[in-house]
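Undergrad: Mind looking at a prediction? Sequence and model below.
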Amino acid sequence: MLRRADKAGERLERALEGGPIPHNVETRRAIAAAGALAPGHTRNPARIQQTHDAMMAAFQRTLHPLETRDDAGTDDGLDEVELHRTEVALPGGGQLVVSDLEEITPERLEETAAALAEILARRAKDHQS
């Protein structure tokens, strides 16, 4: 009986390594069981390395945070941004407020007011029908 088990094991190993599949029922059942236990997909080594690198980078950032300056946010020019604001009366009694980081020129203001007046006129036609 021990010899029979050894031969069955050898046939199973040969079949799993890509050899010929034996015709006996026991070995076929063992191959089917091994196939059921095998994972359905394999992991991509590049994705594993990419995940590991991202995890280690996050760990290093946690261990060694960037130094903060005591004078951060002062005199760096970011808090001195001027916001340009202009109000324009629209035809029909509306009012348009235009704000921009750049200077608002009269040409841009007229174009914006005309475009908005056109949009409002189209919407008014939609409500009348």
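TA: All right, it came through fine. In this text the structure is predicted, and so the values were computed from the model without any measurement.
Undergrad: drop to CA atoms for contacts and neighbour counts, all remaining ones
TA: Noted.
Undergrad: How about residues contacting the host helix or strand of Thr62?
TA: The secondary structure element spanning Thr62 is helix 45-63 (assigned by DSSP states H and E). Taking contacts as Cα atoms under 8 Å, 6 or more residues apart in numbering, no residue outside helix 45-63 touches it.
Undergrad: for that helix, the distance to its chain's centre please.
TA: Counting by Cα atoms, centre = their mean, to the nearest Å, helix 45-63 is centred 17 Å from the centre of its parent chain.
Undergrad: now swap in stretch 68-76 and tell me
TA: Taking Cα atoms, centre = their mean, one finds stretch 68-76 lying 32 Å from the centre of the chain it belongs to.
Undergrad: thought Leu16 was touching Ala32?
TA: No. In this structure, Leu16 is not within contact of Ala32 by Cα atoms under 8 Å, at 10.3 Å.
Undergrad: So these two - more neighbours on which side?
TA: For the pair Leu16 and Ala32, the greater number of neighbours falls to Leu16 (15 against 12), based on other Cα atoms under 10 Å.
Undergrad: Alongside the first one, take a look at this:
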Amino acid sequence: MFRRRADKASERLERALEGGPIPHDAETRRAVAAAGALAPGYTRDPARIQHTHDAMMAAFMRTLNPLEAREDAGTDDGLDEVPLHRAEIELPGGGRVVISDLEELTPERVQETAAVMKEILARKAKDPQS
């Protein structure tokens, strides 16, 4: 008697888990809820898994086969010293700003930067929150 009852309950549960109608008896509803709680809330994206695997294998291969160091690296290849252009600007109130750039600083760029800095300082002077 108990075996037959258990078989019927398992059949109802299987039907409910396969997408069939959920039976109204409390025992099967609790079993379906428990199965739902055990099911993962998300599935992993196969493309993302593959991308992670590829990135990991590429890092592993770089570790196994590092690039050979050139004997002439850093000697007259133009990469060891980058010229840095620098200009100082006097600001109202005695402040100074140093402008530096990889590109050549033209007088127009320096004056434009000075104007922007003066405008910022003027706004800060008017703002009681700063």
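TA: Here it is on my side, so go on. What you see is a predicted model; the values in this text were computed from it and never measured.
Undergrad: returning to that earlier point: next helix or strand past the helix holding Thr62 of structure 1?
TA: Helices and strands here follow DSSP H and E; after helix 45-63 of structure 1, the next one along the chain is strand 84-89.
Undergrad: Which SSE is immediately downstream of that next one?
TA: Toward the C-terminal end, the helix or strand that comes next after strand 84-89 of structure 1 (DSSP H and E) is strand 95-100.
Undergrad: if we can go back for a sec, mean shift between the helix holding Thr62 of structure 1 and structure 2?
TA: After superposition onto structure 2, helix 45-63 of structure 1 lies on average 1.7 Å away from the residues it aligns with, using mean Cα distance after the TM-score superposition for structure 1.
Undergrad: How about the contacts made by Val32 of structure 2?
TA: Val32 of structure 2 touches 13, 16-17, counting by Cα under 8 Å, 6+ apart.
Undergrad: now swap in Ile99 of structure 2 and tell me
TA: In this structure, Ile99 of structure 2 makes contact with 86-89, 110, judged by Cα under 8 Å, 6+ apart.
Undergrad: which among these end up buried?
TA: Val110 (16 or more other Cα atoms under 10 Å).
Undergrad: Dump the contacts of Ile99 of structure 2 to CSV, plus distance to Tyr42 of structure 2.
TA: As requested, these are exported to CSV (distance: Cα to Cα, whole Å):
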residue, distance to Tyr42 of structure 2
Arg86, 55
Ala87, 57
Glu88, 58
Ile89, 58
Val110, 56
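Undergrad: follow-up on the earlier one: could you see which of the contacts of Val32 of structure 2 carry over to structure 1?
TA: Comparing those with structure 1 on both residues aligned by TM-score structural alignment, their matches' Cα atoms under 8 Å, the contacts found in both are 13, 16-17.
Undergrad: Make TSV from these and add secondary structure and distance to Ser100 of structure 2 to it.
TA: Converted to TSV, the kept ones among the contacts of Val32 of structure 2 look like this (DSSP: H, G, I helix; E, B strand; the rest coil; distance: Cα to Cα, whole Å):
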residue	secondary structure	distance to Ser100 of structure 2
Leu13	helix	73
Ala16	helix	71
Leu17	helix	68
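Undergrad: JSON lines for these, including distance to Ala55 of structure 2?
TA: Converted to JSON lines, the kept ones among the contacts of Val32 of structure 2 look like this (distance: Cα to Cα, whole Å):
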{"residue": "Leu13", "distance to Ala55 of structure 2": "43"}
{"residue": "Ala16", "distance to Ala55 of structure 2": "41"}
{"residue": "Leu17", "distance to Ala55 of structure 2": "38"}
